[in-house]
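Asks: below are the sequence and a predicted model for it; my questions follow.
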Amino acid sequence: MKPAGRTFIISGGCSGLGLATARDLHQAGAYVVLLDRNEDAGHAAIKELGEEKAKFLQADVTETSSIKAAIKSTVEWIQQTGAALGGVVAAAGIAFPGKVYNARTNSPVSMSSVDAVMTVNVRGTIDLVRLAVPHLINNTPFTADGERGVLILVASSAAFDGQPGQLAYSASKGAIVSMTLPLARDLARYGIRVVTIAPSLFESEMTRNLSAKARESLERVMEFPVRAGKPEEFSSLVMHSISNSMLNGTVLRLDGAMRMPSKM
């Protein structure tokens, strides 16, 4: 499927991996709808991309009503532009580090932090996808194979080799990995593909807060290249996943052969 002339919804679209994806899609001639809670970042992104083929919608993926409103606004915009919904990139995500037991405070991990991570990363992804899918199903097929759209999910290498303190984050990203195949099987009859990308350490809002000690620990186990991934390296894989129809029901590790260490 070619992205040009299609509309793509990107959650977490105003920073990091989401914004890099929006830039590449926009450059390829696609219309992009950026969902984000950060209004200032949203206005900055639209100022950069221009209003003709980019739209910012302030949305919170933890609230169904907020997603529904964003989908409604997207559909109304599509009716104006004539650019059918081509897919969703579910890039919104958070991480609250915390071991299951904290010896210093003699207390278990806070369930409020676990709930927050699971709500954004898992529930938010499923909710966005399920509300967008009916609009993809209604598309006239884009290709001779009958393709009607693509869903790009974002997991993490932590789904496979999570570190101490990544209990909730690894669980949430493991859920994204596990839902990939059944989601693809659910939607195969409609010509909708599902691809999950699992990046390792990438330059993003989330990793910017890492301590120097944590970053050095991760760099020691990098194979090649010995650096954090760049957002545009992530977005280039998104672009390939959109255009390559044989990518479906699969999880693509994007990690330069890096495996997370068990100790910092």
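Replies: It's in. This structure is a prediction, so every number in the text was calculated from the model and none was measured.

Asks: when you work out contacts or count neighbours from here on, use the C-alpha atoms and nothing else.
Replies: OK.

Asks: just to be sure, residue 150 is in a strand?
Replies: Yes. When DSSP: H, G, I helix; E, B strand; the rest coil is applied, residue 150 is found to be in a strand.

Asks: let's bring in a second one:
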Amino acid sequence: MPARTSAATVGVTVVTVGVAGVTSYVYTSAPATPVAPTATAGVTSATVTWVAPASNGSTITGYLVTPIRNGVAQTPVSFDASTTTRTLTGLTAAASYTFTVAAVNAVGTGAASPASAAVVPYALPAAPTITAVSAGSTSANLSWTAPASNGSAITGYVVTPYIGGVAQTAQTFTSTATTQSITGLTGGTTYTFRVAAINAAGTGPQSAASSAVTINASPGLALPAPPLGEVGAAYTDQFTVTGGTSPFTWSISS
């Protein structure tokens, strides 16, 4: 058959012993090249979407999607032709990926598309490291180092107080500050603390436990009825502090 540059239907005329017959014939070839796909990062994954190219006379039966990690092509992944949106899993968190797509039909595999824009798959953040803890009055001040974000920016932290190894109500901070005041604690009670970071993938693993601190109770005064006063006589009364943590500072408020 004479060569053609496209997969179009042509008429074929055969003449033999003065009798002509006409039939049709479709030239086929591998599918056309898709346009560049789009990609969206996920948790150690990416969702790739593309537009089906021209089939060039033979129905498209599948696609080859090639991940390109940090500029290096990885093993292509084969998909059937039932959809043009696919999720590739098992990608490396915090690495940069682009993707190309090639269509397949009975003739063969077409040329790969241009690469998608780069995306960065992500994972849960790593565990923070607690660096300091100190007791306040029904509170504690806690400091830690920010962990590896693993491809998605850290958006906050979860601090869990423990009493005797038993987890208490966690406190969530939407700030990315790595020093926070943990409030609502019980004076005179000994606590340890663990911190976990939050990113788009969720809440990561907890840190190791902090050192133990005993929360200061607010001081009070024991005030029994004072002795009766007498005109012209020396007068004294003894105040006794309750709770709190020494040393104490005394002052007259009125």
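Replies: Good, I have the coordinates. Quantities reported herein were computed from a predicted structural model and do not represent experimental measurements.

Asks: what TM-score do we get after superposing?
Replies: Superposed pair, TM-score by TM-score structural alignment, normalised by the length of the second structure: 0.23. Supporting alignment: 96 aligned residues with a C-alpha RMSD of 5.5 Å.

Asks: and the gap between residue 10 of the second structure and residue 16 of the second structure?
Replies: Counting by C-alpha to C-alpha, to the nearest Å, the gap from residue 10 of the second structure to residue 16 of the second structure is 20 Å.

Asks: give me the more crowded residue out of those two.
Replies: residue 10 (12 against 7; other C-alpha atoms under 10 Å).

Asks: residue 113 of the first structure: how many residues sit nearby?
Replies: As a burial measure, residue 113 of the first structure scores 15 neighbours (other C-alpha under 10 Å).

Asks: let me know the secondary structure of it.
Replies: helix.

Asks: with residue 56 of the first structure instead?
Replies: Applying three-state DSSP: residue 56 of the first structure is strand.

Asks: which non-adjacent residue is nearest it?
Replies: Distances taken as C-alpha to C-alpha, 6 or more residues apart in numbering put residue 34 closest to residue 56 of the first structure, at 4.7 Å, once the chain neighbours are dropped.

Asks: that neighbour touches residue 20, doesn't it?
Replies: No. Contact criterion C-alpha atoms under 8 Å: residue 34 of the first structure and residue 20 do not qualify, at 11.4 Å.

Asks: neighbour count winner among the two?
Replies: Counting neighbours by other C-alpha under 10 Å for residue 34 of the first structure and for residue 20 shows that residue 34 has the greater number, 29 against 21.

Asks: all helices for the stretch 101-250 of the first structure, in order.
Replies: In the stretch 101-250 of the first structure, the segments counted as helices under DSSP state H, counting those that start in this stretch are 111-118, 124-137, 158-161, 167-187, 212-220, 231-243.

Asks: dump these into JSON lines; add distance to residue 65 of the first structure as well.
Replies: JSON lines is the format used below for those (distance: least, C-alpha to C-alpha, whole Å):
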{"stretch": "helix 111-118", "distance to residue 65 of the first structure": "18"}
{"stretch": "helix 124-137", "distance to residue 65 of the first structure": "10"}
{"stretch": "helix 158-161", "distance to residue 65 of the first structure": "29"}
{"stretch": "helix 167-187", "distance to residue 65 of the first structure": "22"}
{"stretch": "helix 212-220", "distance to residue 65 of the first structure": "38"}
{"stretch": "helix 231-243", "distance to residue 65 of the first structure": "28"}
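
Asks: how about those, which one is nearest residue 10 of the first structure?
Replies: Nearest of those to residue 10 of the first structure, taken as C-alpha to C-alpha: helix 124-137 at 9.9 Å.
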